[in-house]
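Visitor: this is a predicted model, with the sequence first.
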Amino acid sequence: MSHKVYLNGEFLAQEEAKISPMDRGFLFGDGIYEVVPCYDAKPVGLGLHLARMNKGLSEISLNYKAELSEWADIIQTLIGQFESTAVSVYIHISRGCDIKRYHAYPKDIAPTIFAYAFEISPSQSVQIDKTKTYKVVTGEDKRWQRCHIKSTSLLGNVMHFQQGQDAGVDEIILYNEQKMLTEAAACNVFVVKDGIIMTPKLDNQLLPGITRNIALEAMHKDGGFKVSEQDISVETLCTADEVWLTSSSKEIGPVVQVDDRKINDGIPGPLWQKAQTAYNKYKFKL
């Protein structure tokens, strides 16, 4: 039995949900999306996710505003279909369906509002022997210059992610023309060197990740961490004591290999363990 999805105000069986091929989300990738992880029926950072979505919608002049109370109810209905305690909800708002394909934003069309839920891995364990770890390669960032917008136009990210898959690893960490890190294909990046936890400062080259945000706030609230948002060179990455990936599905994921170099002898580092513990403590409170 398929699970129900949400489409334009209705909950429908997945096979019954239909979107026109003239929808601008299909033709142009003209839309914004979010992925909200939920554990034990509790969304992580829902207010932060919707605030980022609304900012993105405003930046592309798409006339829709996601309301917290409405989406909290929709999410509870979607995740309530699952026995699993670990479920994510994908939310997709496209500009909608027009009668012709034309680059300029059309006027007076209704947005297409879609969401569905799917099972994910349990919350990241802080026990070293039960922790999922990651291997990555590095590569030059060749995407567009508005990566701070969580657009459904993800081909650049998809192509970079495939580079990692073709190399037989989990992800690719990207750097710009100045050899400074931006982000990974589907994650933000943290680098630990000499006890300092660094992450690239926010600008148009990277997405302001919600997990990144919560992790920074959790480390600040918990105390005992030295954290810096700054430029990070590829050279620093290659000599790092620890490297982490953050995303809604990975939470704080420890990297154990960058290109051909093992990180911390191939096991998660001590600061990762402290950071993930702090994240778990605050992830439902921010």
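Guide: Thanks, I have the structure now. Residues are numbered from 1 along each chain as shown.
Visitor: contacts, neighbours, all on C-alpha from now
Guide: OK.
Visitor: give me the most central residue, this structure.
Guide: Central residue of the chain (CA atoms, centre = their mean): residue 247, 4.4 Å from the mean position.
Visitor: was I right about that residue contacting residue 189?
Guide: No. Assessed by CA atoms under 8 Å, residue 247 is found out of contact with residue 189, at 9.2 Å.
Visitor: distance of the residue nearest to the centre of the chain from residue 213?
Guide: 10 Å (CA to CA, to the nearest Å).
Visitor: repeat that for residue 222.
Guide: 14 Å.
Visitor: was I right to think residue 254 contacts residue 270?
Guide: No. The criterion here is CA under 8 Å, and residue 254 misses it with residue 270 at 10.4 Å.
Visitor: could you check which of the two has the larger neighbour count?
Guide: Set residue 254 next to residue 270 and count neighbours by other CA atoms under 10 Å: residue 254 wins out with 26 against 12.
Visitor: could you confirm the more buried one falls within a strand?
Guide: Yes. Secondary structure of residue 254 (DSSP: H, G, I helix; E, B strand; the rest coil): part of a strand.
Visitor: nearest spatial neighbour of it, skipping sequence neighbours?
Guide: In space, and not counting its chain neighbours, residue 254 is closest to residue 244: 4.5 Å by CA to CA, 6 or more residues apart in numbering.
Visitor: and that neighbour, that's in a strand?
Guide: Yes. The assignment for residue 244 (three-state DSSP) places it in a strand.
Visitor: only the buried residues of the strand or helix carrying residue 47, if you could.
Guide: In the assignment (DSSP states H and E), residue 47 maps to helix 46-59. By 16 or more other CA atoms under 10 Å, the buried positions in helix 46-59 come out as 46-57.
Visitor: then stretch 245-264?
Guide: Within stretch 245-264, the residues that count as buried by 16+ other CA under 10 Å are 245-258, 262-264.
Visitor: name the SS class of the closest residue to residue 21 other than its chain neighbours, please.
Guide: Closest residue in space to residue 21, ignoring its immediate chain neighbours: residue 27 at 7.3 Å, by CA to CA, 6+ apart. Counting by three-state DSSP, the backbone at residue 27 sits in helix.
Visitor: wait, doesn't residue 27 sit right on residue 94?
Guide: No. Using CA under 8 Å, residue 27 makes no contact with residue 94, being 10.4 Å away.
Visitor: quick one, what contacts residue 136?
Guide: 164, 169-173, 255, 257-259 (CA atoms under 8 Å, 6 or more residues apart in numbering).
Visitor: picking up where we left off before, for the buried residues of helix 46-59, which one is nearest residue 205?
Guide: The closest of those to residue 205 turns out to be residue 56 (CA to CA; 14.7 Å).
Visitor: count of neighbours near the closest residue in space to the closest one that isn't next to it in sequence?
Guide: Leaving aside its chain neighbours, residue 56 sits nearest to residue 149 (5.4 Å; criterion: CA to CA, 6+ apart). By other CA under 10 Å, 23 other residues sit near residue 149.
Visitor: what do you get for residue 124?
Guide: As a burial measure, residue 124 scores 17 neighbours (other CA under 10 Å).
Visitor: now the one 10 residues further on
Guide: Around residue 134 sit 21 other residues, with neighbours defined as other CA under 10 Å.
Visitor: before we go on, here's another structure to hold up against the first:
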Amino acid sequence: MSRIVYVNGTYLPDEQATISIFDRGFLFADGVYEVTSVLDGKLIDFDGHATRLQRSLSELDMNTPVTMETLLEINRELVARNDITDGLVYLQITRGAAADRDFAFPDPDTPPTIVLFTQNKPGLADSPAAKTGIKVISIEDQRWGRRDIKTVQLLYPSMGKMMAKAAGADDAWMVEDGAVTEGTSNNAYIVKGNTIITRQLSHDILHGITRAAVLRFAREAQMKVEERAFTVEEAKAADEAFVTSASSFVMPVVEMDDAPIGTGTPGPVAARLREIYLEESRKTAI
């Protein structure tokens, strides 16, 4: 059975989905996106993703093609039509298709392009990697400066994933001026003593929706949180480390640049935060 996707107001089989070759997302990566997790057939943290989407669009002076209420209906319809129990809903909005290729933005009345599709991920919350941890390498952060906007400019993060794969690792942590910014598709954390350390919000990192929830849960659980930059050396000397994202939730990191972090096995803080996050997020899923 074909996967049903959504393109500019229409639900249709994925093999029939098309967009213009003049779409600015295709020509200039002039677009934004969001990924929302689905557990037990319900959307996790939808309001957070919707709010960040609106911010990304605003920062790029891009029109919003649908209301957030309608967007929720589309998400739910796709989950239902594709019979998704555990998985992801991907959303992308671009500045649309102008009459021809031009670096200048098209007329503001140009309709944005909106595309959504699902990915079926049975057992998404039960990833074996959560029990073994993942390995990362450090690479230079060569992305543009506005990493707080969730754009589709993902070439360098994709290259980082391949650098990690070539090195026998699972992911890469990007480094700028000696300090870790974030992973290729996640926010990065270390734990030293009883303190969780993660880079503060700025233009340097994505304002992660899972990040916000995990830090809130950590503070509610009386865990100490320090938001500041940390160095590669600090990471290698940490007691444990982990990453957060909408698709991996809380994932322990056990090795960096071939050096074990802590005991080289998932630590108790990451394990507890993953447990809390999944439990609390399921309660508020819609």
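Guide: Arrived safely. In this text the structure is predicted, and so the values were computed from the model without any measurement.
Visitor: which residues are in contact with the residue nearest to residue 146 of structure 2 when sequence neighbours are not counted?
Guide: Once flanking residues are discounted, residue 146 of structure 2 sits nearest to residue 203: 5.2 Å by CA to CA, 6+ apart. Residue 203 of structure 2 makes contact with 145-148 under the criterion CA under 8 Å, 6+ apart.
Visitor: which of the residues you listed also appear as contacts in structure 1?
Guide: Using both residues aligned by TM-score structural alignment, their matches' CA atoms under 8 Å, structure 1 keeps these contacts from the contacts of residue 203 of structure 2: 145-148.
Visitor: which helix or which strand is home to the most far-flung residue of structure 2 relative to its centre?
Guide: Computed with CA atoms, centre = their mean, the residue of structure 2 farthest from its C-alpha average is residue 99, at 32.1 Å. Secondary structure from DSSP H and E places residue 99 of structure 2 outside every helix and strand.
Visitor: cool, residue 197 of structure 2 as well?
Guide: When the helices and strands are read off by DSSP H and E, the one containing residue 197 of structure 2 is strand 195-198.
Visitor: and that strand, how far from structure 1 on average?
Guide: Its aligned residues in structure 1 lie a mean 0.6 Å from strand 195-198 of structure 2 after superposition (mean CA distance after the TM-score superposition for structure 1).
Visitor: I'd like the next helix or strand past that strand.
Guide: Next element after strand 195-198 of structure 2 (DSSP H and E): helix 209-220.
Visitor: circling back to that earlier point, list the buried ones in the strand holding residue 197 of structure 2?
Guide: 196-198.
Visitor: mind giving me the packing neighbours of it?
Guide: strand 187-192, strand 224-227 (3 or more CA pairs under 8 Å, 6 or more residues apart in numbering; DSSP states H and E).
Visitor: CSV please, covering those and showing mean neighbour count and distance to residue 22 of structure 2.
Guide: Shown next, in CSV, are those (neighbours: other CA atoms under 10 Å; distance: least, CA to CA, whole Å):
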stretch, mean neighbour count, distance to residue 22 of structure 2
strand 187-192, 24, 33
strand 224-227, 14, 42
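Visitor: okay if I get those as TSV plus distance to residue 73 of structure 2?
Guide: What follows is those, written out as TSV (distance: least, CA to CA, whole Å):
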stretch	distance to residue 73 of structure 2
strand 187-192	29
strand 224-227	36
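Visitor: can you give me the helices for the stretch 51-200 of structure 1?
Guide: Secondary structure of the stretch 51-200 of structure 1 by DSSP state H, counting those that start in this stretch: the helices cover 68-79, 155-166.
Visitor: compared with structure 2, how much does the last one deviate?
Guide: Just to be clear, that refers to helix 155-166 of structure 1. Compared with structure 2, helix 155-166 of structure 1 is 1.5 Å away on average (mean CA distance after the TM-score superposition for structure 1).
Visitor: could you tell me where that helix falls in structure 2?
Guide: Mapped onto structure 2 using TM-score structural alignment, helix 155-166 of structure 1 covers residues 155-166.
Visitor: buried sites along the matching stretch?
Guide: For stretch 155-166 of structure 2, a neighbour-count test (16+ other CA under 10 Å) marks 157, 160-164 as buried.
Visitor: now those residues as TSV including distance to residue 16 of structure 2?
Guide: Compiled in TSV, the buried residues of stretch 155-166 of structure 2 are given as follows (distance: CA to CA, whole Å):
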residue	distance to residue 16 of structure 2
157	29
160	32
161	30
162	31
163	34
164	35
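Visitor: ok, of the residues you listed, which one's closest to residue 234 of structure 2?
Guide: residue 164 (20.1 Å).
Visitor: hang on, the closest one packs against residue 137?
Guide: Yes. Between residue 164 of structure 2 and residue 137 there is a contact at 6.1 Å, judged by CA under 8 Å.
Visitor: quick check: neighbours shared by the two?
Guide: 171-172.
Visitor: can you map out the strands along the stretch 1-150 of structure 2?
Guide: 4-7, 10-13, 31-39, 42-43, 87-94, 113-120, 134-140 (DSSP state E, counting those that start in this stretch).
Visitor: present the ones you listed as CSV; the columns should include distance to residue 278 of structure 2.
Guide: Formatted as CSV, the strands of the stretch 1-150 of structure 2 follow (distance: least, CA to CA, whole Å):
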stretch, distance to residue 278 of structure 2
strand 4-7, 27
strand 10-13, 31
strand 31-39, 9
strand 42-43, 12
strand 87-94, 14
strand 113-120, 18
strand 134-140, 19
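Visitor: so which of the ones you listed comes closest to residue 280 of structure 2?
Guide: Nearest of the strands of the stretch 1-150 of structure 2 (CA to CA): strand 31-39, 12.1 Å.
Visitor: just give me the mean distance for that closest one relative to structure 1.
Guide: So strand 31-39 of structure 2 averages 0.4 Å relative to structure 1 (mean CA distance after the TM-score superposition for structure 1).
Visitor: figure out how far that strand is from the centre of its chain.
Guide: 7 Å (CA atoms, centre = their mean, to the nearest Å).
Visitor: name the surrounding residues that touch it.
Guide: 24-25, 43-46, 49, 53, 56-57, 84-95, 124-125, 149-152, 246-247, 282.
Visitor: so how far is residue 22 of structure 1 from the spatially closest residue to residue 106 of structure 1 that is not a sequence neighbour?
Guide: Sequence neighbours aside, residue 98 is the residue nearest to residue 106 of structure 1 in space, at 7.2 Å (criterion: CA to CA, 6+ apart). The gap separating residue 98 of structure 1 from residue 22 of structure 1 is 6 Å, by CA to CA.
Visitor: between the two, which has more neighbouring residues?
Guide: Taking other CA under 10 Å, residue 98 of structure 1 and residue 22 do not tie; residue 98 has more neighbours (18 against 15).
Visitor: no further queries at this time; thank you.
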